[in-house]
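Enquirer: I'd like to go over a predicted model; first the sequence, then the structure.
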Amino acid sequence: MIRVKDVSVSFGSRILFEGVNLSFDQGNRYGLIGANGAGKSTFMKILVGDFEATTGTVTIAPDLRVGVLRQDHYQYDDFTVLDTVLMGHPELWKVMKERERLYALPEMTEEEGMLVGELESTFADMDGYSAEYFAAELLEGLGIPVEKHNDLMSSMIGGFKLRVLLAQVLFGRPDILLLDEPTNHLDLDTIRWLENFLLAHKGTMVIISHDRHFLNTVCTHMVDVDYKQITMFTGNYDYFVAASTLAREQLLADNARNMDKIAELKEFVARFSANKSKAKQATSRQKQIDKIEIQEVRPSSRVAPYIKFTTQQKLGQQVVSLDGINKSFDDLHVLKDVRLDITGGDKVAVIGVNGIGKTTLLNVMLGELTPDAGTVTWGKSAQPSYFAQDHNEVIPKNTTVYEWLRSFDEQADEQTIRSILGRMLFSKNEVHKSTEVLSGGETARLMLAKMLLLQGNVLILDEPTNHLDLESIDALTTALSEFEGSVIFVSHARQLVTDVANRIVELTPTGVVDFVGSYDEYLAKRDALVNV
């Protein structure tokens, strides 16, 4: 399907990867993973054809149709949502437009009539008569209701535009799917739908994702960009972690044994090389040394932050109570009579479709927004600390990493600030980096650093995994699971919700569903009710 031969990429003296030889075979689903900056997006661009490798070639069989998820928000602004999806099958779209043109003619010539007959035959062969139904089904599965299907793309907000573009690439039923972060801007239910769709699709896929559960559910192979190499593993993400860890430990153990053997042989050579009676033995030992191979152990690009949340004071039983909360924006009613009592030890995942009001609920809870009706009451011992979804609103551009963090505790000494930043992977001079040039992952880690410094006993997080790599997400998941206080969080990362939450609050158009238990238990109960 896809053959990668001797591919290398370097920028000056910096090598991303070299000598890559891989085969992506029919029907397999490959997760393309690696730390931020390791080169996975560059490798995907090489597969797509948007970037030329320094050396090597990529070959895709010419008779195969390739679908690429492109995140161009504006390319289709003049088209309707439905037409944008239909354009995902260019050959079918061309036939459809020609049919429309011919049928719109006041009258047809004999030649045009014959052409219509040919087009109808081609249209039927392409399943054209069910095309609009299939496109609509994809859109609904991705959370775009029927009433929006004939709206112009220019009227859709960014996250929903990306859903339409995802529907577009899926509609084409390509032989090869190349997807870069397809779960971005999707809620948990829509991600579940996408997982099932991809599992049923027969084509070959290469997928970049930072969603561990998604990779485990969908992928049959992992393609790892690390150590300036790209290596393929059979199995899902969890299998990759176990296999790669074992392989590296084995490599280090083999090297250690070989180093001990070399030291032993060198000692013999040093002692007896001048001894005529043992000179031949010494020469033999030297030859053995020359044959022992110490394999190169390249440094990994993966570095996980060290996250451990502590509290300044113990949290009591009452955390926060919401009584009859209502909130509207003009004619849009977002929160309707919300009543919640969150207590010590609760780890609450707030879920629901995009736009339902999850961020609004957190902001009302924190006093950032004033409710139209109802009250919010915090427990006397509660000390909330907030991770906002929009980093740009929180971190100004006219300061440095160090100064921004220190502004939250002027009494903190330099060692404390540097220690926290070091744990969040800001080392040495990086602490003086301008906040204006920070990447998405760096801003997310800086906001987590703020929470570590403040030591609140109630952690409130709005989509904290956006921009984080898998290692950082795993570290955050472990830290929140082990945290002794309470956690209230919004996230589309299934693994985070599954591993951390012991209570699920779902916002729905008909009200709030409050379930005590894990997310898996909640899904089982909800699915059982649907199937009754």
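Expert: Ah, there it is.
Enquirer: going forward, measure contacts between C-alpha atoms and count neighbours the same way
Expert: Will do.
Enquirer: what about G27, which helix or strand?
Expert: Counting by DSSP states H and E, there is no helix or strand that carries G27.
Enquirer: to clarify, my last question referred to G374.
Expert: Secondary structure (DSSP H and E) places G374 in strand 373-378.
Enquirer: residues contacting that strand, please?
Expert: For strand 373-378, the surrounding residues in contact (C-alpha atoms under 8 Å, 6 or more residues apart in numbering) are 318-327, 337, 364-365.
Enquirer: quick check: buried residues in it?
Expert: G374, T375, V376, W378 (16 or more other C-alpha atoms under 10 Å).
Enquirer: can you add distance to A200 and give the residues you listed back as CSV?
Expert: Shown next, in CSV, are the buried residues of strand 373-378 (distance: C-alpha to C-alpha, whole Å):
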residue, distance to A200
G374, 47
T375, 47
V376, 46
W378, 47
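Enquirer: okay, now the one to match up with it:
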Amino acid sequence: MILLECHDLLLRAADRDLLRADLVLRSGWRVGLVGPNGSGKSTLLRTLAGRAQASEGLVSRPPGVEVDLFEQDAAPGQAVDLWSLARAQLGTIRALELELERAYRLALRDPDAGLRYADLLAGFERRGGFDADARLMRDLERVGLSAASWQRPAAEASGGERQRARLVGALVAGADVLLLDEPSNHLDLAGRDWLVERLGAHTGAVLMASHDRALLQRACTHVATIDGGRITLRRGNFDRTTQALADAARSGARRHAERTKRLAELDRMAADLARFGHRAAQVRKRRAGRERAALAADAAAAPPVARDHTTPLRAAATPGARAGATLLRARHLQIPGILDDGAFDLRSGQRVALVGASGSGKSSFLALLAGATAAADPRAHLEWRDGTSVLYLDQVARGLDPERSARAALTDWVSAAQATGALAEAGLPHAVWDRSGSSLSGGERARVALALLTVREADVLILDEPTNDLDLPGIETLEARLTASRAAIVIASHDEALLRALQAEVVTLEAGSLVRYRGGIDGYRRRSRRLEPGADVTPGTVTVPPGGVDATGTDATGTDADADAAIDRERALAAAALEDPLRWSTRDLERWQARREAADDALLDAWERRNHGPAPAPRFRTREAGVSVLADREGDALRVGLEGGPEVLVRRIGAVAHLRPERVEGLVTLPWAWRALCHGAARLAIYLLPVEAVQVSSPVPLAGGPFERHDGDWWVARRAALERSEGWTQGPVAPRRGRRRRRDGPTGRIGRGR
């Protein structure tokens, strides 16, 4: 059933055409609205909700269909507190309730009014009116608004708290058509899980403007993209849309190259024919001119060729630093109410993601690491390796001095020409390059930060919610550049797609302690906790034997029995503390409970490892330079290594795979072995992943195989070139089954390991 549609809708802004839209929303459709900042997403939502007027076109919906709009940063209105603000979104349910009460009183006096009362009662039940308040309470808790905060004055609450309260109210109200503008802003990972669950249970239609790729992937049945002032609706989730756009971009780039080549040929032809005056030459010249005009018109109408967002970040060479060397040793870190006595080490090339609920102290911890704030414990010290350079970008200033311009901030590090090039590449409008940092919007500051990440040389990047205020192209640019970076990265973010692409180790602040999780963001979701070594048994630490528990489940300094005994001691210590609750404060009890759970997890992990035997052999192999190159696939990534030697991680971003070495302290890789590993990794990636090219930064020359030099130390292996060199051709097959690939020669072998 069609719930809302618009035809030939024209939206204008500042005397220019912003967007022309034709769109239909049906029951059960959850449509993600994707487009650059300023493309008209919010204006379209307001127009569909009837809160703004279109210059042309028609918006229509069947009688009785209710439309509700959730906007960003709306004022609290007349709401007294957060509870009232959330409950105010239930306007239709509250109106039905009042009408139901009036109909009930009327039915007591007039039996003929009973039918109307029955109809109203059925509608009230269908909208969930009887349990609306109960659902509101439950969902407020799930987005991190505890009952203690409900009475907080709405005007004094943070913008994030107000937005979460309004969002909960809108989803509990459950209008037939929900129009949501950036609903995941200010939601942590648990809140985003709740949002996906609620959207999936909604039986009406949803149109949601968002830059959250994980949300678009998990929640949407369709994706509407805005490009060139037009909307294109595609069935399927975000990954399918991304693939379709990538295919279209490759086709567009190919047509652009063909057009450019033909235009050059026509220009040469016109120059040659101009030397001849006979009639035939003039006819051919006019014909060539008409063809050139047609090609030029096609070029003007074609969408711009997609930019390459894979420019690597620079990384300063720390004097004496080895791959995997320790850059930071921090001890006795204390943040009142957040962290009691924490320790944190950071190695060269390491990537650490700080995740957790909103308000859990992530920003405070990053500021402490960056030296922007001081620890509360006088014993605290942060020991940086000599010569280590650090770039810290907080959520608000984004590394900008409020009194200085974006151009001036960049020219501290690079030439004026390089600074203007970086600002243009980051998409910052030229008109604001010389404005002070305090006068820039959040989105403009985010783009300055993107430019700073490109020009600053740093060994360590400390980034606090770097995707905030960036549109999807900006987020993809940030992801590509961070993925290609050699710097150590400490990042606080709720962007699952970014954290997954970075393959970052997850650290959380829980019950006054720093807790690490195995397996990146997916391991965090499985609550695959990793216990940290240490001998202190105070409530604020989580401990195992001094050597830790290694990947086989044994004590790093002893046997399985030693590890089990140490974990049993930890469990017994925590259990004894929990049996005497009067001895401890509430906070200390929470810490003891966390220690008990962590010890239980460690015991279970050790048991699982021992009972499931050794890890399986790699599934894929090839040979390069006489050595075996082995690989295992991990989703959109490959882990590739030489037998008994170094490893690399190959991560796919769109149609390009990025090859990154896995740093192991003390391991030296000879140039020939590195070359063999890169050649094998490229071949395996091209045959096992849906990519068109593989790129890697390597000071060791990689020529003589699938790679060709691209720029400086950057090398690229392309699918087409590899397939040609190995004898792959396109051959005909039976009718109605398309075309198949056929291999003509036996050069190069790839297969499953036996």
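Expert: Yep, it's here. Everything numeric here is computed off the predicted structure, so don't read it as measured data.
Enquirer: picking that back up, structure 2: matching residues for the next helix or strand after the strand holding G374 of structure 1?
Expert: Per DSSP H and E, the first helix or strand lying C-terminal to strand 373-378 of structure 1 is strand 384-387. The aligned range for strand 384-387 of structure 1 in structure 2 is 390-393, by TM-score structural alignment.
Enquirer: quick one: the matching stretch to chain centroid distance?
Expert: On the basis of C-alpha atoms, centre = their mean, to the nearest Å, stretch 390-393 of structure 2 is displaced by 20 Å from the centre of the chain it belongs to.
Enquirer: that one vs structure 1, average offset?
Expert: Its match in structure 1 and stretch 390-393 of structure 2 itself, once the structures are fitted together, sit a mean 0.8 Å apart by mean C-alpha distance after the TM-score superposition for structure 1.
Enquirer: restricted to strands, list the contacts of strand 373-378 of structure 1.
Expert: Q318, V319, V320, S321, L322, D323, G324, I325, N326, K327, D337 (DSSP state E).
Enquirer: farthest-apart pair in the residues you listed, please.
Expert: Using C-alpha to C-alpha, these span at most 23.6 Å, a distance reached by Q318 and K327.
Enquirer: and the closest residue in space to D180 of structure 1 that isn't next to it in sequence, how many neighbours?
Expert: Once flanking residues are discounted, D180 of structure 1 sits nearest to I208: 4.8 Å by C-alpha to C-alpha, 6 or more residues apart in numbering. I208 of structure 1 has 22 neighbouring residues, counting by other C-alpha atoms under 10 Å.
Enquirer: so who does I208 of structure 1 touch?
Expert: By C-alpha under 8 Å, 6+ apart, the contact list for I208 of structure 1 reads G31, L32, I33, K40, S41, L179, D180, E181, P182.
Enquirer: test my guess that the fourth one contacts M222.
Expert: No: in terms of C-alpha atoms under 8 Å, K40 of structure 1 does not count as a neighbour of M222; the distance is 12.0 Å.
Enquirer: so which of these two has more stuff around it?
Expert: More crowded of K40 of structure 1 and M222, by other C-alpha under 10 Å: M222, with 26 against 23.
Enquirer: what segments of the stretch 51-200 of structure 1 are strands?
Expert: Applying DSSP state E, counting those that start in this stretch to the stretch 51-200 of structure 1 gives strands spanning 55-60, 66-68, 176-180.
Enquirer: most tightly packed of the ones you listed?
Expert: By mean neighbour count, with neighbours taken as mean count of other C-alpha atoms under 10 Å, strand 176-180 ranks first of the strands of the stretch 51-200 of structure 1 at a mean of 23.
Enquirer: compared with structure 2, how much does that strand deviate?
Expert: So strand 176-180 of structure 1 averages 0.6 Å relative to structure 2 (mean C-alpha distance after the TM-score superposition for structure 1).
Enquirer: how many residues are close by P63 of structure 2?
Expert: Residues lying near P63 of structure 2 (other C-alpha under 10 Å) number 7.
Enquirer: likewise Q168 of structure 1?
Expert: Neighbours around Q168 of structure 1, by other C-alpha under 10 Å: 27.
Enquirer: any idea how far R248 of structure 1 is from it?
Expert: 41 Å (C-alpha to C-alpha, to the nearest Å).
Enquirer: so P402 of structure 2 touches R435, yeah?
Expert: No: in this structure, P402 of structure 2 is not within contact of R435 by C-alpha under 8 Å, at 9.8 Å.
Enquirer: which stretches in the stretch 401-532 of structure 1 count as strands?
Expert: Along the stretch 401-532 of structure 1, the stretches classed as strands by DSSP E, counting those that start in this stretch are 458-462, 486-490, 503-508, 511-516.
Enquirer: got a list of what the residue nearest in space to the middle of structure 1 touches?
Expert: Closest residue to the average C-alpha location of structure 1: H210 at 2.8 Å, with C-alpha atoms, centre = their mean. Going by C-alpha under 8 Å, 6+ apart, H210 of structure 1 touches I33, E181, L468, D469, L470.
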